[in-house]
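# Can you look at this prediction? I've put the sequence above it.
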Amino acid sequence: MPEPNDRHEVWLGIDLGTQSVRVLAVDAAGAVRGSGAEQLRSHRDGPRHEQNPDQWWSAVRTACRRALDGVPAASVRGVAVCATSGTILLADRTGRPLTPGLMYDDSRAAEEASLAADAGAALWERLGHRPQPSWALPTLMWLLAHCPRLPDGARLVHQADHIAERLTGHPVATDSSHALKTGYDTERETWPDALLEDLRVPVTLLPDVVRPGTVLGAVCAEAAEATGLPEGTLVSAGMTDGCAAQISAGALEPGAWNSVLGTTLVLKGVTAQRLRDPLGVVYSHRAPDGNWLPGGASSTGAGVLSQAFPGRNLAALDVRAERYEPSSLVTYPLASRGERFPFLAPEAEGFTLGDRHGAAEADYHASLLQGVAFVERLCFDYFGLLGAPLDGPVTLTGGGARSRYWCQLRADVLARPVALPENAEAALGMAVLARAGTTHPLSAAARDMVRLRTVVEPRPEHTRRLLESHLKLVDALEEHGWLPTAVARHARRRTHQ
């Protein structure tokens, strides 16, 4: 618990999302003392996705003032910023944007991604991931090709860096979390200068890199006037939005895991050593304490429900689905073609074993809920095969965690208790990190500030019945040629244990 003299202090977390900026003012016990939000607008055109960096700052100013309304200025101790992973721009030496912000899913750099992947093959093999067209390194290469005449002092700025610079009034180092997709070597903690030279990326463009939570500076007078943050408030280096959400779930000790079920399913954990993944479907951020944060994103998730039952009351369907454990159907619930995790299969498509059209509506709905839970268990199987510890606590977040029944079902399929945090917003994670950057170790700050709403215990009899269907899905995925045999065998061993 926080010390008594900490209880009236607050830390701000700023979350730069795709559609809005969200700011929370949080005290040392995790209570939200103020909140604010402001919308963002994007320009999309095919593979192009851009935002105006000036809009980010305008939205941050508005959201900060709303969050601080009623919060005593003397109580504010620190602030940290998270942003979408891979969003970058080019700026001049003063921080003035020279380009729009190219967003995390702008995919115009397909050719550059292939060049970067080939040129850095040895590095990517060692780090266990490969650049994708939307990653910041290929995007930077694309920008340089289309902005050949840059002024002296031009530099790369990540989305979170841009806001940190506006807060402090001077250029800042970036954090290793946002730098990962720009090609930063998170293992050796350095830029790969030789590779960048081969790719014609001037190393002079690149910022210094620090670990998340490092103090970057203090809020300057101009930013204080604009945001309502007191001048002198410490500004700490943040992390990407996905890592911020992991902090807000309290998954920070080796063996702990956070499963985020939204439109898609994302599983993130903590390991003492970096995992080496031969498939390249897992990549690891570096935690402030030096541990690793491996993660993988599946193409299955809650999005399949809205596709299958558009406009329907899913909570009512959940109630009816409880009668089908297991469902008479076994469904691999992909929302679109291609799987990314726990196996890589661009040609994969969803399927259902059994008479889909002869089954009751609630039976099919149950098979979708169970299918997502089976894939989630298979994700844990894959991490276990890579040598990750799986014995720590598991937290469930994302929109899917709002379904009481689905949480119970997932606990049954995983055969382990699952915890539901009271507040899993990325902005909360940044408030925790801001406190860690100024006063406490991150794990200690999270123990104080992350509150659990409830813990769901598995039901052994339900687990036994459901895992029979899980094994049928494992068999089918292997027969399709998508799930590697080694992964399938490991999944069967874990199930029989």
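Sure thing, it's come through.

# all contacts plus neighbour counts: C-alpha atoms, from now on.
Fine.

# Look up the closest residue to L471, ignoring the ones flanking it.
In space, and not counting its chain neighbours, L471 is closest to R492: 6.8 Å by Cα to Cα, 6 or more residues apart in numbering.

# Touching, the one you found and L473? I think so.
No - using Cα atoms under 8 Å, R492 is not in contact with L473, being 10.9 Å away.

# what helix or strand is the residue sitting nearest the centre point of the chain on?
Residue closest to the average C-alpha location in the chain (Cα atoms, centre = their mean): G242, at 1.8 Å. According to DSSP states H and E, G242 maps onto helix 241-248.

# What helices and strands are in contact with that helix?
With contacts defined as 3 or more Cα pairs under 8 Å, 6 or more residues apart in numbering; DSSP states H and E, the packing partners of helix 241-248 are strand 76-83, helix 426-438.

# got the angle between the helix or strand hosting L12 and strand 76-83?
Following DSSP H and E, one finds L12 within strand 10-16. Angle, strand 10-16 to strand 76-83, by axes from the mean of the first three to the mean of the last three Cα atoms, to 10 degrees: 20 degrees.

# Next one for the comparison:
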Amino acid sequence: TWKASGDLARSVCTVTCKWTYLAHENRWDASYFEKVGLGDLSRDDFFRIGSRVVPAGTALGHGLTAEAAESMGLPEGTPVSAGLIDAHAGGLGTVGTAGDPTRDLGYVFGTSSCTMTTTAEPAFVPGVWGPYHSAMVPGMWLNEGGQSAAGAAVDQLIDHHPFAPEAHRQAKAAGQSLPAWLADRVGGRDVTQLVAGLHVVPEVLGNRAPHADPHRRATVMGLGMDRGPESLLALYLATLCGLGYGLRQIIAAQEAAGAGVDRIAVSGGAGRHPLVRQILADTTGKPVVAPETDEPVLLGAAMLGALASGLRTDAGDAMRTMSRAGVINHPDAEAVRRHEGRYAIFEALQDVAARAKA
């Protein structure tokens, strides 16, 4: 893809988050590979995985080869940057809108969810991955949590409802996804009233953070005999509330370990609807900011390209000048109060489910 100069390079993001590279010490840790019988991977200074590790945004080689440039419609030699994992690129594209990346938690809300928290000093949070040095914002630390199923949990649970096939038909006729169609049906009604008596712990694939238990499963309490659209809507909203309460738990666990945040910077298809963002704000008590761009992952990648080409001096410069906040959903004080009781029930149901799995 690019004209190589010397040995090929690996991004510090991938080898730190997914392998055993200690970026804060600029070295690999071979102990894990030796312990599991893969010591050959660590031979010759980890040549098989990558001996040369560089920060994201580092220019690689001499840019695009002629063949790659022609296929992309770009000039030969266009700078190529060491990249980031997709969610991490999205985090880079969202957490800088406040001017200080440590203020915002990046919440990538898609099929699953990923939380990206930036700190100046390392924070060790039980049940949350990291801290990783320079894995997202160069020179800073990253804690990574999330939910094993988010948008997928919504789909899984609402598709069990008797009205779901008809709702899918009506949503398709309107040119919408079923979640968006349901969200539009709320209008100006009070979400906590619509979900009264119905509680969902949407852990269909376990709890990624902060309990780190892959064996947990979803719990639904309060289902009645209603088989119509309002009952389906309530199940959808209660599932969103459950995701919000799970996000609140992650934020609380990180804050207790010294990695607190002021806002949630949301990205991903599931977070585009204003109702979804408002529910996240009300269930967590944090403002939810949507980036101005619809594609923060691509924006984060563009920031890396700007670093590689020299158009931006560092990641802070790129975030300040290339990312902008769009709509901000502020928590409604009365809604936050009403969610407190539901949050207590959510945690109680989690405890029951954890015991019931045995």
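Sure thing, it's come through. What you see is a predicted model, and the numbers here were worked out from it, not measured in a lab.

# In structure 2, which residue range corresponds to the strand holding L12 of structure 1?
Under TM-score structural alignment, strand 10-16 of structure 1 corresponds to no residues of structure 2.

# which residues of structure 2 does the helix or strand where D54 of structure 1 lies align to?
Following DSSP H and E, one finds D54 of structure 1 within helix 53-68. Using TM-score structural alignment, helix 53-68 of structure 1 corresponds to no residues of structure 2.

# just the helices in the stretch 251-358 of structure 2 please.
Assigned by DSSP state H, counting those that start in this stretch, the helices in the stretch 251-358 of structure 2 fall at 274-284, 296-309, 315-322, 333-356.

# and if you look at the stretch 151-300 of structure 1?
159-168, 176-179, 193-198, 221-227, 241-248.

# now those helices as JSON lines including distance to T62 of structure 1?
Shown next, in JSON lines, are the helices of the stretch 151-300 of structure 1 (distance: least, Cα to Cα, whole Å):
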{"stretch": "helix 159-168", "distance to T62 of structure 1": "13"}
{"stretch": "helix 176-179", "distance to T62 of structure 1": "24"}
{"stretch": "helix 193-198", "distance to T62 of structure 1": "38"}
{"stretch": "helix 221-227", "distance to T62 of structure 1": "7"}
{"stretch": "helix 241-248", "distance to T62 of structure 1": "20"}
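
# deepest of those, which one?
Among the helices of the stretch 151-300 of structure 1, the stretch with the highest mean neighbour count (mean count of other Cα atoms under 10 Å) is helix 176-179, at a mean of 28.

# Aligned against structure 2, show me the partner of the residue nearest to the centre of structure 1.
So G242 of structure 1 corresponds to A87, using TM-score structural alignment.

# so where does the residue of structure 1 positioned farthest from its centre fall, helix or strand?
The centre of structure 1 is farthest from one residue, G358, which by Cα atoms, centre = their mean lies 38.9 Å away. Assignment of secondary structure by DSSP H and E places G358 of structure 1 within no helix or strand.

# Ok, the one 4 residues further on next?
A362 of structure 1 is part of helix 361-385 when elements are defined by DSSP H and E.

# how close does that helix sit to structure 2?
In the superposition with structure 2, the average deviation recorded for helix 361-385 of structure 1 is 1.6 Å (mean Cα distance after the TM-score superposition for structure 1).

# Who are the packing partners of that helix?
Going by 3+ Cα pairs under 8 Å, 6+ apart, helix 361-385 of structure 1 lies up against strand 265-269, helix 303-308, helix 314-321, strand 330-332, helix 404-414, helix 460-479, helix 485-496.

# Remind me what the shortest one packs against, helices and strands.
Just to be clear, that refers to strand 330-332 of structure 1. Under the contact rule (3+ Cα pairs under 8 Å, 6+ apart), strand 330-332 of structure 1 is packed against strand 351-353, helix 361-385, helix 460-479.

# any idea of the angle the last one forms with helix 404-414?
Between helix 460-479 of structure 1 and helix 404-414, the angle comes out at 70 degrees (the same axes, to 10 degrees).
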